[in-house]
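# Here is the input, now give the coordinates:
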Amino acid sequence: MSDVTTTDLYEVTMAMSYLREGMTAPATFSLFVRDLPPERGFLVAAGLESALDHLSGFRVGPSDVETFASALHRPPQDLEALLGLQFTGRVRAVPEGRVVFAGEPLLEVTAPLPQAQLVETYVLDLLSHQTTIASKAARCVLAAAGHPVVDFSLRRTHGPQAGFQAARLGALAGFAGTSNVAAATGLGIPAVGTMAHSYVEAFPSEDEAFRAFARSHPGPLTLLVDTYDTERGVRVAADVLRDLGRGPGCAVRLDSGDLADLAARARSILDAAGLPGVRIVASGGLDEYAVDDLVRSGAPIDTYAVGTRVGVSADAPYLDSAYKMVEYDGRPVMKLSSAKVTAPGPKQVYRRPGCTDVIALADERPPSSAVALLTTVMEDGRRTGGSSTLDECRARCAADLGALPAAARRIRAPLAPRAAASARLNALTARVRHSIEEQLAPHRTVPA
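Here you go, the predicted model:
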């Protein structure tokens, strides 16, 4: 059994039916977010690299067929048509790290219909989750206004894999480090961390705890000072650091209470002790809203450690994302369901200065001074180039965040740009809608 079986059952039943009916012509599916979550002025596209890894290795094997058969309560021979099916299609996508808005395709898949259908769930899951977390992390970076932000989310994310992704996506958005050792070493991200309250509690006093920690760690120290009384803890830490000559590069960490007030007191104590180079790290339930408040208050905090609320995007934990067919066998198609209407045809997104984006048909010429966001990243089931490095993704993110209108960058009450549809896309949408409505007309119930 492989990741192929990590899918919704109806993907399997539809793929089987398509194969039985001989419906294997190319289909194009578009993955997009219908509407941004509340308090979001933008999204950061993420998850593409994981999706391409999945598609590159997608192949239905014997154990997968047995798993599908078991779920359907049917003999494996009934599903033999799926055996050996692999992804041979084309993918056009927005590179990871780029800023996107509602309605814009993050990715389009064109492949034989059974293939394009069967990969839906896994690909949609990867892009939806990672775009959610990357967008939350990017807002933290904006809120911090140049102060370093680090990831402390691993122990509260929805599983270890999600924790690894959160560390990577934080780094993509501009975080300075992570507490996640596996992610730090695997991705080349700086590993950061301090100590737990239990460490301090294990010793008879804070003084003994801090000195013992210093004996084990010759490099810069970060001492957790709020196990008992925060102000007293800062004084003890200052005495230890001064006695050991360990001030420059070291830090104290505040994890609870009125962080703005405590940071001001801690700064005063450290400066009075002749330790102006000792930094203040703040943590404890922080997200972009709390960071924004602290920065605006002028709190002398040097580094912000964000965890739970960012690792799960607590205020907006999901996206209203969709993976919808827009063309089959050369025929543009669309959905007319109330509040869920889709636009037909393969598309391109053209970005003009000021993020005045235009969603156009894929073969349209770009407007003046516009650049295309979707690029071809896979042909015939194989990547068209190498994987994007984390540094490349981070650079794209930083550039796009810098180009956002000020109103979209706001942490509270942001105003998100909304892409416009091109004239050709509007015309195609009207024609396809009219055609569908004409087909439906004879079947509509006539009121008595």
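# Could you use CA atoms for every contact and neighbour count after this?
Fine.
# what about the longest helix in the protein?
When the chain is parsed with DSSP state H, its longest helix is helix 120-144.
# what helices or strands is the helix or strand that that one is followed by leaning on?
In the C-terminal direction, the helix or strand that comes right after helix 120-144 (DSSP states H and E) is strand 149-151. Packing contacts for strand 149-151, counted by 3 or more CA pairs under 8 Å, 6 or more residues apart in numbering; DSSP states H and E, involve helix 160-173, strand 177-178, strand 303-306.
# Run the chain-centre distance for the shortest one.
For strand 177-178, the separation from the chain centroid amounts to 16 Å (computed by CA atoms, centre = their mean, to the nearest Å).
# that older thread, what inclination does the longest helix of the chain have with respect to helix 160-173?
Calculated by axes from the mean of the first three to the mean of the last three CA atoms, to 10 degrees, helix 120-144 forms an angle of 50 degrees with helix 160-173.
# Alongside the first, I'd like the structure of this one:
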Amino acid sequence: MSEAMTTDLYEVTMAMSYLREAMSGPATFSLFVRDLPPDRGFLVAAGLESSLDFLSGFRVGPKDVDAFASALHRPAGDLEALLGMEFAGEVRAVPEGRIVLAGEPLVEVTAPLPQAQMVETYILNQVSHQTAIASKAARCVLAAAGRSVVDFSLRRTHGPYAGFQAARLGAMVGFAGTSNVAAATAEGMPAVGTMAHSYVEAFETEEAAFRAFGRCHPGPLTFLVDTYDTEAGVRTAARVLHDLDRGPGSAIRLDSGDLGALAVRARAILDAAGLPDVRIVASGGLDEFGVDALVRADAPIDIYAVGTRVGVSADAPFLDSAYKMVEYDGRPVMKLSSAKVTAPGPKQVFRRPAFDDVIGLRGEPPPEKGIPLLETVMRNGQRTRRRPTLAESATRFAGDLAGLPAAARRIRAPQAPRAATSAQLGALTERVRRRIGAQSASAPGPESS
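All right, here's what the predicted structure looks like:
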């Protein structure tokens, strides 16, 4: 079975029906986030590259058809129309690393209707998850206010692939490193790490553990100092670092307790020992809220290691995202369900200064000072450009972040900018709404059957 199997069953049942009814005209689906989660002033677009990888290799093979048939309790021959389906469409998207707002399309897929339908689940999964994680990580970088942030999330992310994505996305928004060796190797990121409490406990004394670690590792050392008594651990670490002449570049790590108060006392001990260059790393349940509190308290912490809460975006683990058809075979369509209305037609987002964005139609001219965000990244099922490097995506993010209003950057009670709707999109929306209303009014009722 291939990745084509990574889909919801109703995508298969709809695609089968479309093919039976000869409905293979071009359809455009728009992926967007309806509303931002609480305590979010912006989102960071992510997940596009893995989606394009999926689309490039999408093909329904014989084993996929057999599995679909088994799930539907039908003969494989009933699903023969799906055999050999490949994605041959176009994708327009906001590049990874760009900051986006609620309601703005992140991805638009245009392809024969059965194809565009079959790929919905996978693309929604990738873009929703990765955008949530990237946005959470970006807020940690903001909270750290210039101090280093590193990723320690792998052991508690929802699977190793999610951990890989968390490490990559952290680097994209400014993290200084990751504990994830696979991600560091694959993406060219610095690998970082210290020691566990179990390492210290394995030796007769804390000092014996530190000295053994120092004998094994010639580079800068980081000692975990809170296995027993934290202040005593800092003094022991200072003595060992001094004896081994390993001060510059080395660090101690605080992983529990009142991190702010402990950092103050640890800094005093290290300075008194003549080790002003030894840095302090803080970890243990931190995310942007904890980091922000410590920075505001002027805690002498040099590096923040964030893990579980960031790797799963604990306070906002999902996005209110949607993948909705906006045009079929040249006919604009929209959804009118209560609280879930969608706007019709393929779109473009125009970025203006101070994130005074405008959502318009794909073909309309940009407003004054408006820069289009969606780019054509796939045509005829093939990428139209090379995969951007992590550094390029990071540069894109940094540029957008610099222009984001201060109110949207706040860690607590941020105010997100709201995108406006262009006059052309507003007019099309009203025409389609009237057309649907007229069709509903003219539909025969039960008494006429």
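# After superposing, what score do the chains get?
Overlay of the two chains. TM-score (TM-score structural alignment, normalised by the length of the first structure): 0.99; 446 aligned residues with a CA RMSD of 0.9 Å.
# any chance of the helices and strands packed on strand 149-151 of the first structure in CSV, with distance to E11 of the first structure and mean neighbour count too?
Conversion of these to CSV gives the following (distance: least, CA to CA, whole Å; neighbours: other CA atoms under 10 Å):
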stretch, distance to E11 of the first structure, mean neighbour count
helix 160-173, 24, 25
strand 177-178, 37, 26
strand 303-306, 37, 26
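# Which one of these lies nearest to F87 of the first structure?
In terms of CA to CA, the element of those nearest to F87 of the first structure is helix 160-173, at 24.2 Å.
# That closest one against the second structure, how far on average?
Compared with the second structure after fitting, helix 160-173 of the first structure has a mean deviation of 0.4 Å; criterion: mean CA distance after the TM-score superposition for the first structure.
# Pull the residues that contact that helix.
46, 97, 130, 133-135, 137-138, 141, 150-151, 153-157, 177-178, 180, 182-184, 187, 189, 311, 390-391, 393-394, 397-398 (CA atoms under 8 Å, 6 or more residues apart in numbering).
# Can you flag the buried ones in those?
Neighbour counting by 16 or more other CA atoms under 10 Å classes 46, 97, 130, 133-135, 137-138, 141, 150-151, 153-154, 156-157, 177-178, 180, 182-184, 189, 311, 390, 393-394, 397-398 among the contacts of helix 160-173 of the first structure as buried.
# related to what we said a few turns ago, any idea which of the helices and strands packed on strand 149-151 of the first structure gets closest to A406 of the first structure?
From those, taking CA to CA, the stretch that ends up closest is helix 160-173, at 17.7 Å.
# Chain neighbours aside, what residue packs nearest to E120 of the second structure?
Among residues not flanking E120 of the second structure along the chain, Y323 sits closest, at 6.8 Å (CA to CA, 6 or more residues apart in numbering).
# List the residues that contact the one you found.
F29, S30, L31, F32, E120, L124.
# Which stretch of the first structure lines up against whichever helix or strand it is part of?
Using DSSP H and E, Y323 of the second structure maps to strand 321-328. Strand 321-328 of the second structure lines up with residues 321-328 of the first structure when matched by TM-score structural alignment.
# and the matching stretch, how far from the second structure on average?
Looks like 0.1 Å for stretch 321-328 of the first structure (mean CA distance after the TM-score superposition for the first structure).
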